[in-house]
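Colleague: Sharing a model that was predicted from the sequence below.
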Amino acid sequence: MSADALHFPRPVRTFPRLMDRGWTMTTTNRRDLTPVLDRVDRTLDGSLERLFEFLRIPSISAQPAHAADCRRAADWLCAELKAIGLDASVRETPGHPMVVAHDRVAAGDAAGDGRDVPHVLFYGHYDVQPVDPLDLWHSDPFAPQLIRDADGARIVARGASDDKGQVMTFVEALRALRAEQGRLPLRVSMVIEGEEESGGANLLPFLEANREELRADVALICDTGMLEGGVPAITTALRGMVGEDVTIHCADRDLHSGLYGNAARNPLELLCGILASVRDPRTGRVVLPGFYDGVRDPSPEVRAQWRAIAPSDADVLGPVGLSVPAGELGYTAVEQTWCRPTFEINGMTGGYAGDGFKTVLPARASAKVSFRLVSGQDPAPIRDAFRAHVRAMLPPDCTATFESHGGSRASVVPEDGPALRAALLALGAEWGRPAVTIGSGGSIPVVSEVRQALGMDSLLIGFAREDDRIHSPNEKYDLVSFHRGIRSWVRVLDALAHDGAPDGTRDMAGAA
């Protein structure tokens, strides 16, 4: 996940699939959720113990050495879902396995009241990012800790926020609902993947191959965050991404720089120059042919709204110790994050980088690069254009190889309709403030893949904070995010089941 970008409020729009089924807003037939919410509070220690068990499994999908750990995480989660009464199984893929679970019999079915009980598909992932650089962690990344200080209580571990803590908010909500009410208020299916952090190449084929089994009315995706200050939010816009490894090959072995320097090509120097040339140094624009085809600027009205949210670039960059935007001229930092595509160099390797000094001329040099895409851009031609740009700049005797790390289009989730409104109201009731719809500069390919494979819209509901250090050392998840995230899902599932929201919160939706 990449939920560490800033977000912006967006106006509310539709869920055609649910509208076609005739869903309407109503506040009738409400259940008293107090017993379920009390159970969540009363059993929080047990919920934390289970989360800590999950976090102790080093399920790093990008590293082959942790393949067995990824399977162990899938098995652990499957066992937990079976323990709360779901029909759960671990499904094989060419990569790491998927966890699939169903509870298709809802309370409304048994009531015999004739209601068309909704069916939701929950998505999350059990894999985590690598922990490097390990020396910057204050504790073992797979020995979770609950740290309490003047800033509150937080769970520290790799995967605490992205995405194990978020997945477990949903699992624990199901546990509380089944324990207190006997059945869930609506039909629930789940698919939890193990390769989100390493490209997710097998998710779309899996969804397509199991289309009839997994199709539901709406997807619930818990891989996003809240606004600053703990304002609950549903994310409705995400950027797409192209991920790519490029390696430049020169000599057939590493060389002594004193004997071959100047005479032999240095692939590190060559790679630095090629990557630097992808952006125009004067304007900050990406120079690849066709890169900006289909990209449109937001309206003057929207840009004015964004300036009101972030009046200065320092508002966006100040929290990370910066103040001057580095992207395209003519765009503010918030616009560069929310509505402009990017090119980023994520890491480079080559030669000797260990302790001491070694005067080596490397035989090859590699870089990991990514492009964040906005609406209107197609990942495939952008990947092709980047590879063509690299090859065109290669001198004689040098070659380039490439490895794809996935690609996805930007996603704009439809925003009006009763399901979204019900979820916003439920979140507002739990957090005591209006819930809003937001956008993100990050990328979650599953949104477009669920739309492509299953024809479903998605609600992206998450409880991460912008200081959760996702993908970084000392990743954390606030205890309040975990606790109230569980409570939030109890309310959201109940609200979706009854096509409405808790009484007394309708004014909050108007404010949002």
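Modeller: Arrived safely.
Colleague: contacts, neighbours, all on C-alpha from now
Modeller: Noted.
Colleague: element containing the residue of the chain positioned farthest from its centre?
Modeller: Taking CA atoms, centre = their mean, the residue of the chain most remote from its mean C-alpha position is residue 259, at 48.7 Å. Residue 259 belongs to helix 257-260 when assigned by DSSP states H and E.
Colleague: contacts for stretch 309-320?
Modeller: 6, 8, 322-325, 332-334 (CA atoms under 8 Å, 6 or more residues apart in numbering).
Colleague: does residue 262 count as helix, strand or coil?
Modeller: Following DSSP: H, G, I helix; E, B strand; the rest coil, we place residue 262 in the coil state.
Colleague: The one 10 residues further on now?
Modeller: Here residue 272 is helix, with the state taken from three-state DSSP.
Colleague: So residue 122 lies in a strand, does it not?
Modeller: Yes - under three-state DSSP, residue 122 sits within a strand.
Colleague: Go ahead and confirm residue 146 touches residue 152.
Modeller: No - shown here, residue 146 and residue 152 do not form a contact pair, counting by CA atoms under 8 Å, at 10.3 Å.
Colleague: more crowded one of the two?
Modeller: residue 146 (15 against 10; other CA atoms under 10 Å).
Colleague: Could you confirm that one falls within a strand?
Modeller: Yes - according to three-state DSSP, residue 146 belongs to a strand.
Colleague: So which bits of the helix holding residue 259 are buried?
Modeller: residue 257 (16 or more other CA atoms under 10 Å).
Colleague: Please compare the first structure with the one that follows:
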Amino acid sequence: MTVLDQVLARIDADLDKSLERLFAVLRIPSISTDPAHAADCRAAAAHLAADLRSLGIAADLSETAGHPVVLGRGGDPAKRGVLFYGHYDVQPVDPLDLWESPPFEPRIRTLDDGRKVIVARGSSDDKGQVMTFVEACRAYVAVTGSLPLPVTMLIEGEEECGSKSLPAWIEQNRGALSADLALVCDTGMWDAATPAITTALRGLLYEEVEITAADRDLHSGLYGGPARNPIRVLTHVLGGLFDADGRVTIPGFYDGITDPPADVLVAWRNLDLTPDNFLKPVGLAEPAGERGRTVVEQLFCRPSCDINGIWGGYTGAGSKTVIPSKAFAKVSFRLVAGQDPDTIRQAFRAYVRDRLPADCEARFEDHTGAPAVAVPWDLSQLAAARKALTEEWGRDALLVGSGASIPIVADFKRLVGLDTLLIGFALDDDRIHSPNEKYDLNSFHKGIRSWARILHALAG
């Protein structure tokens, strides 16, 4: 029996105790956005640090401007290894009356389809996912007396409220985060039987634009016709952001973008993600992105632009015949590798200003900006982790992109120079952020086994 076989056998034999340890941390109501739970957040951090120390990992709390970070390091300090990231904070539980059992009293429930699931706030997002990695490390230490490679753990407490304190903390602690690769367990499977590695995350740019015309609101009977209406101006400008094929018309918007390798595109096109099963459940039928691109491509590797809000003038009950002085809109862009948020921001602002008629001016407010992140397709650790997942699940692990943004991944690249593999075991029906959040028992068990295989593979 190989060392890996012994570690996997230990994981199987220890599953009940692993669940007990998970339940202990799930009972702590570490709601980061609510000041009333600040002590609970610290208690969750202290609990995890103590658990890591029980494995021989040097771990303690590191203070931030908000909730503390759990920072631990195990393995040979002279070598570089992996940096694991997760978070111990959870979302609020409202509305409480929709929970079928108390949110911080974890339990095992059997679903109608026979699946056993762990029900509690944080079971999937992200305490259950964090503990899959911790339990894999525990099994390795139990069998071999040490970790298979150096592991640094960064478990934060503000992910659910924007990780506001984390970038500054990372800048101050770069030396403690030395590694060859970052691992994040805050994503999901493709489906309940198919593992996935997220290799690309879209970036985000969010702008607010204000168009001003007259120096006050005007009576439409007295001024209607000759007076410029900023709502009309703004809608005309925004309406021109897209051509008939769904492409963004801002000059230079697509500069620097390259397609994934041909074999990856073929694999994506073979995924069962169609307008019928993706759009129909939300009442839509036809993809509205770039014509000629599949739904998968539009989500995984193409940028997008959305008008998130538009307002101005009178919107109250009844009528008010007014030509407003100002009109406003919020516009966001999901960016892909090769696009720079600052460059796109300036291009968007120039696009708006170039289309303003006389008597109008524009003011902009920058709400946020984060670059896209993409793992190099030829990264050796990517191939090793994919092979390990495939061996555990008996199905080829998929390499997928994500239409969302996870700023910490961009921070790891920007501040520490680390590529990140996003490997998680959540499912679409886990109800994260909602009442009755759950995590499949199979996701927890095979997640632990998966991390053991991945650590073995990365250690060579």
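Modeller: Perfect, thanks for sending it. Here the structure is a predicted model, which is why all the values come from computation and not from measurement.
Colleague: Work out the TM-score between the chains.
Modeller: For this chain pair, the superposition-based TM-score is 0.78 by TM-score structural alignment, normalised by the length of structure 2; 450 aligned residues with a CA RMSD of 4.4 Å.
Colleague: if we can go back for a sec, other residues contacting the helix holding residue 259 of structure 1?
Modeller: With CA under 8 Å, 6+ apart as the criterion, helix 257-260 of structure 1 contacts 359-361.
Colleague: Most neighbours of all the residues you listed, which one?
Modeller: Highest neighbour count within those, by other CA under 10 Å: residue 361, with 24 neighbours.
Colleague: That one contacts residue 255, correct?
Modeller: Yes - with contact defined as CA under 8 Å, residue 361 of structure 1 reaches residue 255; the gap is 4.8 Å.
Colleague: so what's residue 447 of structure 1 up against?
Modeller: Counting by CA under 8 Å, 6+ apart, residue 447 of structure 1 has contacts 411, 457-458.
Colleague: no no, residue 359 of structure 2
Modeller: Here residue 359 of structure 2 is in contact with 213-214, 228 (criterion: CA under 8 Å, 6+ apart).
Colleague: Now do the SS call for it.
Modeller: coil.
Colleague: Looking at the alignment, what corresponds to residue 370 of structure 1 in structure 2?
Modeller: In structure 2, the residue paired with residue 370 of structure 1 according to TM-score structural alignment is residue 332.
Colleague: In a strand, its match, correct?
Modeller: Yes - counting by three-state DSSP, residue 332 of structure 2 falls inside a strand.
Colleague: Would you confirm that it contacts residue 309?
Modeller: No - look at residue 332 of structure 2 against residue 309 with CA under 8 Å: they stay out of range, at 9.8 Å.
Colleague: any idea where the strands of the stretch 301-450 of structure 2 begin and end?
Modeller: 304-312, 322-323, 326-335, 361-370, 373-374, 398-402, 420-423, 438-440 (DSSP state E, counting those that start in this stretch).
Colleague: just those: most buried one?
Modeller: Stretch with highest mean neighbour count among the strands of the stretch 301-450 of structure 2: strand 438-440 (a mean of 28; mean count of other CA atoms under 10 Å).
Colleague: now it: how far from the chain's centre is it?
Modeller: 18 Å (CA atoms, centre = their mean, to the nearest Å).
Colleague: Mind listing residues that contact it?
Modeller: Taking CA under 8 Å, 6+ apart as the rule, strand 438-440 of structure 2 contacts 115-121, 123-124, 128, 426-427, 430-432.
Colleague: Now that strand on structure 1. Mean distance?
Modeller: By mean CA distance after the TM-score superposition for structure 1, the fitted strand 438-440 of structure 2 averages 3.3 Å away from its aligned residues in structure 1.
Colleague: Would you mark the buried spots in stretch 179-190 of structure 2?
Modeller: 179, 181-190.
Colleague: Span of that stretch from start to end?
Modeller: 28 Å (CA to CA, to the nearest Å).
Colleague: Specify, as a residue range, where that stretch falls in structure 1.
Modeller: Stretch 179-190 of structure 2 maps onto residues 216-227 of structure 1, going by TM-score structural alignment.
Colleague: Residues contacting that stretch, please?
Modeller: 1, 3, 7, 17-18, 118-124, 162-163, 166-167, 232-235, 444, 450, 456-466.
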